[in-house]
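Colleague: okay, here's the prediction I keep looking at, along with the sequence it came from:
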Amino acid sequence: MRIALLQMTGSIDPAHNADMLVEGIAEAKAGGARMLFTPEMSGLLDRDRKRAAAHLAVEGEDPVLAAVRKAAAEQAIWLHLGSLALRADAGPSEDSGRLVNRGFVIDDSGDIRARYDKIHLFDVDLDTGESWRESSTYDAGEQAVIADTPLGPLGLSVCYDLRFADLYRTLSDAGATLLGIPAAFTVPTGKAHWHVLMRARAIESAAFVIAAAQVGRHEDGRETYGHSLVVDPWGEILLDMEETSGVGFADIDTTRIDEVRRRIPVLDHRRAFAAPEPSA
């Protein structure tokens, strides 16, 4: 089955990003893809919070989400919209200025089949001088999510989630055979860890990893790593888009999942165990 990944250099203008997404949906369909995967922060990539605030909306009023749902229906293609920055629209954070980093699975009729709020938030100071504090703005998700898709059960995650193997164990234990990991990875961390972690998540889960990424120099001054990947359950890289913007394609054979899981049945061999006793 053919899938497509959109690797993009997201801007501070949601209308521009929406145009790129709609064009990507059309290109994916024309290339024979059953489903398109897009990066984290597909609708807006802007670390200037004051400037970004003018463009942020709750889910039901977000113009980028509306545009891609319409395009998915018109093109009759499934879509994993990696994530959008949205105003929190439920619970104690409503109208508080807090945000969520939310991914969506949208079917070929434009209906939303699943939502996932990023669980692990990126709070770090890098040696380059970059400092990120997602928790100062975003509310963390609390629920792992699997979406039924034409490709099979797709476990959802976003970017920094990649570093937390227990999330992917939970997803694969619950039946996920594909793992979506959209991202806007920094260049230093990408060079150090991107490929090895993506391959590790695929191997330990005996599942396909599909990771659409942001790439290049952005209007807000950040630089992202790119290298959108498709990795098979054996850890083989089927697609690496390197630093090129646009739509890439990969043909995946889902029978490979059962083949690998028979060859090394890691899921069957998982066991619960006690934590170490505290030292005296």
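Modeller: Yes, it's here. Keep in mind that this is a model prediction, so the values were computed, not measured. Residues are numbered from 1 along each chain as shown.

Colleague: make it CA atoms for all contacts and neighbour counts henceforth
Modeller: Noted.

Colleague: residue 9: neighbour count?
Modeller: 24 (other C-alpha atoms under 10 Å).

Colleague: my read: it touches residue 221, true?
Modeller: No - if you go by C-alpha atoms under 8 Å, residue 9 and residue 221 don't touch, sitting 11.6 Å apart.

Colleague: quick one: distance of stretch 134-144 to the chain centre.
Modeller: The chain centroid and the centroid of stretch 134-144 are separated by 15 Å, computed with C-alpha atoms, centre = their mean, to the nearest Å.

Colleague: for the stretch 51-200 of the chain, what spans make up the strands?
Modeller: Counting by DSSP state E, counting those that start in this stretch, the stretch 51-200 of the chain has strands at residues 78-87, 99-106, 112-117, 123-125, 131-133, 146-149, 152-156, 178-180.

Colleague: so which residue is dead centre in the chain?
Modeller: The residue lying closest to the centre of the chain (C-alpha atoms, centre = their mean) is residue 182, at 2.2 Å.

Colleague: then this one, side by side with the first:
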Amino acid sequence: MKVAAIQMVSGISLDANLSAARALLDQAAHCGAELAVLPEYFCFMGQNDADKLLLAETAGLGTVQDFLSDTARELKLWIVGGTLPMATDDPTHAANASLVYSPKGECVSRYDKIHLFRYDNGRESYDEASVLRAGETPTVFDCPSRQGQSWRVGMSVCYDLRFGELYRMLAADLLLVPAAFTHTTGQAHWEVLLRARAIENQAYVIASAQGGNHENGRRTWGHSMVIDPWGQVMAMQAEGPGVVLADLDMARLHSVREQLPALQHRRL
């Protein structure tokens, strides 16, 4: 199954971000991708954290959801809508939700980011819990390929990457990590954590990131990549918008798990 990790440098204009996402998804589909994963906050990177509350959508209703549904149907593509803000019963907090659309344009899965990022090194400061409500439910979905195989896909978002226990619970063939890692933390930890999640779970990983200098002054690390179950980086783009393509091989997945049956050897 050919997959695409979409890298963006999203800004403060919803329309401009959706237009950029559409062009990249068109490119992915033209190259034969069956599944495309957009980055965290592909639709909006506001001037401050609270700005996202103004765009929070209700389930089944909203500009971003319509965009994802229509594009998936028109391109006959599985699309993972990185994340977008979804309304909660508290108007001061939104959910950071990742939505999955089938080639029929149907929303088949939703995952709300469980782990909320907080970081302060004296120069940069982030606290997602100030405007986001944490999710509670590990989420997987089945993605059938054109070859007739079914992939068990585990969902996660950005900061989740630091919590290996989540990925053990997912027990997936393919792990998704849409993200907007800061340049500081990404430079230090992004690739090593992604490769560790692939190796320890003997699973493919699609990591689609924000990558560049944003209008709000934030700098994200980028380095979107696809990693195989042995921990090898199959394809990667360092910075700027782009499409990272790779072919997933179910036989390769089974071979790794048979040659080194570590998943069968767990005792805790």
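Modeller: Alright, I've got the coordinates. On a predicted model such as this, the values are computed, not experimentally measured, just so you know.

Colleague: report the TM-score for the pair.
Modeller: TM-score of the superposed chains, computed with TM-score structural alignment, normalised by the length of structure 2, equals 0.94; 263 aligned residues with a C-alpha RMSD of 1.4 Å.

Colleague: any idea how far residue 246 of structure 2 is from whatever residue of structure 2 lines up with residue 260 of structure 1?
Modeller: The alignment partner of residue 260 of structure 1 in structure 2, by TM-score structural alignment, is residue 256. Separation of residue 256 of structure 2 from residue 246 of structure 2 (C-alpha to C-alpha, to the nearest Å): 18 Å.

Colleague: with neighbour numbers in mind, choose between the two.
Modeller: residue 246 (21 against 17).

Colleague: ok so, going back, a markdown table please, covering the strands of the stretch 51-200 of structure 1 and showing mean neighbour count and distance to residue 17 of structure 1.
Modeller: Listed next are the strands of the stretch 51-200 of structure 1 as a markdown table, based on neighbours: other C-alpha atoms under 10 Å; distance: least, C-alpha to C-alpha, whole Å:
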| stretch | mean neighbour count | distance to residue 17 of structure 1 |
| --- | --- | --- |
| strand 78-87 | 27 | 11 |
| strand 99-106 | 25 | 16 |
| strand 112-117 | 19 | 20 |
| strand 123-125 | 12 | 26 |
| strand 131-133 | 13 | 23 |
| strand 146-149 | 20 | 25 |
| strand 152-156 | 23 | 22 |
| strand 178-180 | 27 | 20 |
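
Colleague: could I get those in CSV, plus columns for distance to residue 69 of structure 1?
Modeller: Output for these, formatted as CSV (distance: least, C-alpha to C-alpha, whole Å):
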stretch, distance to residue 69 of structure 1
strand 78-87, 9
strand 99-106, 7
strand 112-117, 8
strand 123-125, 32
strand 131-133, 30
strand 146-149, 16
strand 152-156, 18
strand 178-180, 19
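
Colleague: how long is stretch 40-60 of structure 2 from one end to the other?
Modeller: End-to-end distance for stretch 40-60 of structure 2: 19 Å, by C-alpha to C-alpha.

Colleague: that stretch: which residues count as buried?
Modeller: Neighbour counts using 16 or more other C-alpha atoms under 10 Å place 40-46, 50, 52-53, 55-57 of stretch 40-60 of structure 2 among the buried residues.

Colleague: what's the answer for stretch 157-174 of structure 2, then?
Modeller: By neighbour count with 16+ other C-alpha under 10 Å, stretch 157-174 of structure 2 contains the buried residues 157-161, 166-167, 170-174.

Colleague: got it, and stretch 179-188 of structure 1?
Modeller: Buried positions in stretch 179-188 of structure 1, judged by neighbour count with 16+ other C-alpha under 10 Å: 179-187.

Colleague: and which of the residues you listed is nearest residue 34 of structure 1?
Modeller: residue 180 (15.1 Å; C-alpha to C-alpha).
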